[in-house]
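Novice: A predicted structure for the sequence below; I have some questions about it.
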Amino acid sequence: MKRLLGILLLAGAVTAQAQTADFVQIVPEYYLPKDVNFSLGAAALYLPKYKGSDEHRVTAYPLFDGQWKNGAFFSAVNGLGYNFSKIQGLQYGLRMSLEAARDESRSTKLHGLGDVNTALEPGAFLNYSFTPNYSLLSSLRYGSGIDHNGLQISLGGRISTALNSQHRLSATIGANWANSAYQQSYFGVTPQQSLASGYAQYTPTAGLTDIRLHASWHWNIDTNWSLTTGASISRLSGDAAKSPFVFDRTPVTVYSAASYRF
């Protein structure tokens, strides 16, 4: 109970700033050592100040991860959800994910555009693994944006390989599609925002927002401690890339995370 309480407190600390991953990537239940598995840690990130920014910031977040053999999971990366599948290689279920806030005060280039608050996104996921090293990934998330009616659909694939018992390399490629409500919230400029910011009015339509490549190195230091270091590069596409306050269409994020498994 104390461990669970600690995880819930950390979840509250993360909620205001961070966001969950596009894809759910949980450990298959037959690899879980216990019925209930917990880990705690912290991550340091170097990332753009907002989507399309050419300015970067350094920040740190607490990490938490809980996974149950019955299919439930709760983590800073995967969100809160349940995997209904009992078939080896197949994962599908529901989850609650998080879309991070975009604060106007974060960059002078956002002044006049207003804030976009943190949003909870109910959604679903479906993953299929051909082998432990090759997987297809997909997710659907709804509820982001100013009016909480943004829809995102992500499709991708993951490949990983173990160098030895302690080191593993992984790479994920994904494409993200969003509806017009999401596009308007994060890349559009309304008439009121145009007057306040000086940017030309802009109304993006639904479409592909970006293609993302992510690579990471995972090191199991011992039976409890692990370290993961990685980087991702995105290529903004379509109407998202044409936004008047997008100054870098190929943003890069670098991170390192340490965790302790109980």
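Specialist: Looks like it came in fine.
Novice: Every contact and neighbour count from this point should use C-alpha atoms.
Specialist: Fine.
Novice: how many neighbours does Ile146 have?
Specialist: Ile146 has 18 neighbours, counted by other CA atoms under 10 Å.
Novice: does it really touch Gly188, like I thought?
Specialist: No: the pair Ile146 / Gly188 is not scored as a contact, 11.2 Å apart, by CA atoms under 8 Å.
Novice: Where do the helices of this protein begin and end?
Specialist: In the chain, the helices defined using DSSP state H lie at 2-15, 180-187, 191-197, 238-241.
Novice: Out of those, flag the one nearest Thr172.
Specialist: Closest approach to Thr172 among these is made by helix 238-241 (21.4 Å; CA to CA).
Novice: Which residues belonging to that closest one are considered buried?
Specialist: Neighbour-count burial for helix 238-241 flags 239-241 (criterion: 16 or more other CA atoms under 10 Å).
Novice: With distance to Thr205 as new columns, can the residues you listed be given to me in TSV?
Specialist: Below are the buried residues of helix 238-241 laid out as TSV (distance: CA to CA, whole Å):
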residue	distance to Thr205
Asp239	7
Ala240	9
Ala241	12
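Novice: which one of those residues sits closest to Pro33?
Specialist: Nearest to Pro33 among the buried residues of helix 238-241: Ala240, at 43.0 Å, using CA to CA.
Novice: contacting residues for that closest one?
Specialist: Taking CA atoms under 8 Å, 6 or more residues apart in numbering, we find Ala240 in contact with 183, 187, 204, 209-210, 246.
Novice: Which two among those residues are spaced furthest apart?
Specialist: Between any two of the contacts of Ala240, the greatest separation by CA to CA is 13.9 Å, found for Pro204 and Asp210.
Novice: here's the one I want to compare it with:
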Amino acid sequence: MRLRVSTIALAAGAALLSCAAVPAFAQNASDAPPAENVLDGDYLTVGVGAVYVPSYRGSDDYIVSPIPLVRGKFKGVDINPRIAGVALDFIPDDKDSGIGFSLGPVATVSLNRTRRIKDPVVRAAGKLDPAIEVGVSAGVTKYRLLHDYDSLTLSADVKWDVNGAYGGMVWSPAISYTTPLSPALVAVVAVSARHVDDDFARYYYSVNPAQSAASGLPVYGAKGGWDSANASLLMAYDLSGDVRDGGLSVFGVANYSRMLNDGKDTPFTALRGSANQWVLGAGVAYTF
């Protein structure tokens, strides 16, 4: 059985569930495996958690938000969670090859600045429409990098807004390293970034004359580019003592994101928020 983590995004609680459902292996021969590894076949993991996140991207005000999460595998298709979305992997891996590949569709919903904007000035600039983002997720994983049970994954999501909100494209490359620390405990460290096009930047980071008049913020014209870089630490612990036998687990996540370029320089961040963004979260999951 392999170890893999999905692409890490901002508010990385969804990625954490993807590792919470992954089997940690015994570190020595004296650790007996369970009678049945539920993750060898079809399985489903459902979870719920809460994350402490900025009220919008670039905000220095924070809110607590629930996150329902689902991960699993059905007839060789991996179901991987995303924040407010899901990605599918249609490429089965050879468990003994040492290399795995992933490819499939991804769909998410972006609610940035659509609700719960705590800053009254930013709120006066007006709420935005939700974006429905659809695209492709792909990656390659090297198994048994430093020992028999770890993995290194390079991956990326490329998505387009099909709901007419910003109407553009974003893509997010990521590198993640997954390792079991015991049969019950899995750790993941990851770095990622996001590149946005001009349509995205204008929608979320520009301040047009009408928004300026309503909020008092200066007019600002944003352009596309790299808008953020992220680093995450993710951990999951199986309460039965072995993630391979399914059941209940708990997880926690800490994510730091630095806004870049026009994502940092927009008045929504530079004047009313902060380029330093933190996400802290925890939750429970059940695998069967």
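Specialist: In hand now; what should we look at? Note that the structure is predicted; figures quoted are calculated from it, not measured.
Novice: Would you pull the TM-score for this pair?
Specialist: Once superposed, the chains reach a TM-score of 0.82 (TM-score structural alignment, normalised by the length of structure 1), with 243 aligned residues with a CA RMSD of 2.8 Å.
Novice: equivalent range in structure 2 for stretch 109-117 of structure 1?
Specialist: Aligned using TM-score structural alignment, stretch 109-117 of structure 1 spans residues 121-129 in structure 2.
Novice: which residues in the stretch 151-262 of structure 1 form strands?
Specialist: Along the stretch 151-262 of structure 1, counting by DSSP state E, counting those that start in this stretch, strands occupy 167-178, 207-220, 225-236, 252-261.
Novice: Output these as TSV; include the columns mean neighbour count and distance to Tyr46 of structure 1.
Specialist: Shown next, in TSV, are the strands of the stretch 151-262 of structure 1 (neighbours: other CA atoms under 10 Å; distance: least, CA to CA, whole Å):
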stretch	mean neighbour count	distance to Tyr46 of structure 1
strand 167-178	19	19
strand 207-220	19	14
strand 225-236	18	9
strand 252-261	18	5
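Novice: want to try a markdown table for these, with distance to Trp68 of structure 1 as columns?
Specialist: Shown next, in a markdown table, are these (distance: least, CA to CA, whole Å):
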| stretch | distance to Trp68 of structure 1 |
| --- | --- |
| strand 167-178 | 23 |
| strand 207-220 | 21 |
| strand 225-236 | 20 |
| strand 252-261 | 14 |
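Novice: Residue in structure 1 paired with Ser102 of structure 2?
Specialist: Match for Ser102 of structure 2 (TM-score structural alignment): Gln91.
Novice: quick one: contacts for that match?
Specialist: Neighbouring residues of Gln91 of structure 1 by CA under 8 Å, 6+ apart: 83-85, 125-128.
Novice: Can you flag the buried ones in the residues you listed?
Specialist: Counted by 16+ other CA under 10 Å, these give 83, 85, 125-128 as buried.
Novice: what would the helices of structure 1 look like in TSV with distance to Ala21 of structure 1?
Specialist: Converted to TSV, the helices of structure 1 look like this (distance: least, CA to CA, whole Å):
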stretch	distance to Ala21 of structure 1
helix 2-15	13
helix 180-187	17
helix 191-197	29
helix 238-241	19
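Novice: mind checking which of those helices is nearest Phe64 of structure 1?
Specialist: In terms of CA to CA, the element of these nearest to Phe64 of structure 1 is helix 2-15, at 6.0 Å.
Novice: can you list contacts of that closest one?
Specialist: Helix 2-15 of structure 1 has contacts (CA under 8 Å, 6+ apart) with 40, 61-65, 75-76, 98, 100, 118.
Novice: Surely Leu280 of structure 2 is in contact with Tyr52?
Specialist: Yes: if you go by CA under 8 Å, Leu280 of structure 2 and Tyr52 touch, sitting 5.2 Å apart.
Novice: gap between the match of Ser102 of structure 2 and Ala124 of structure 1?
Specialist: Gln91 of structure 1 sits at a distance of 11 Å from Ala124 of structure 1 (criterion: CA to CA, to the nearest Å).
Novice: swap in Arg261 of structure 1?
Specialist: 27 Å.
Novice: same check, this time on Gln19 of structure 1
Specialist: Counting by CA to CA - Gln19 of structure 1 and Ala124 of structure 1 are separated by 16 Å.
Novice: separation between the match of Ser102 of structure 2 and Phe262 of structure 1?
Specialist: Distance of Gln91 of structure 1 to Phe262 of structure 1, computed by CA to CA: 24 Å.
Novice: Over to Ala11 of structure 1?
Specialist: Ala11 of structure 1 is 18 Å from Phe262 of structure 1, where distance means CA to CA.
Novice: Of those two, which one has the most company?
Specialist: Per other CA under 10 Å, whichever of Ala11 of structure 1 and Phe262 has more neighbours is Ala11, with 20 against 13.
Novice: residue in structure 2 matching the more buried one?
Specialist: Ala11 of structure 1 maps onto nothing in structure 2, by TM-score structural alignment.
Novice: before we move on, what about Lys51 of structure 1?
Specialist: Counting by TM-score structural alignment, Lys51 of structure 1 lines up with Arg57 in structure 2.
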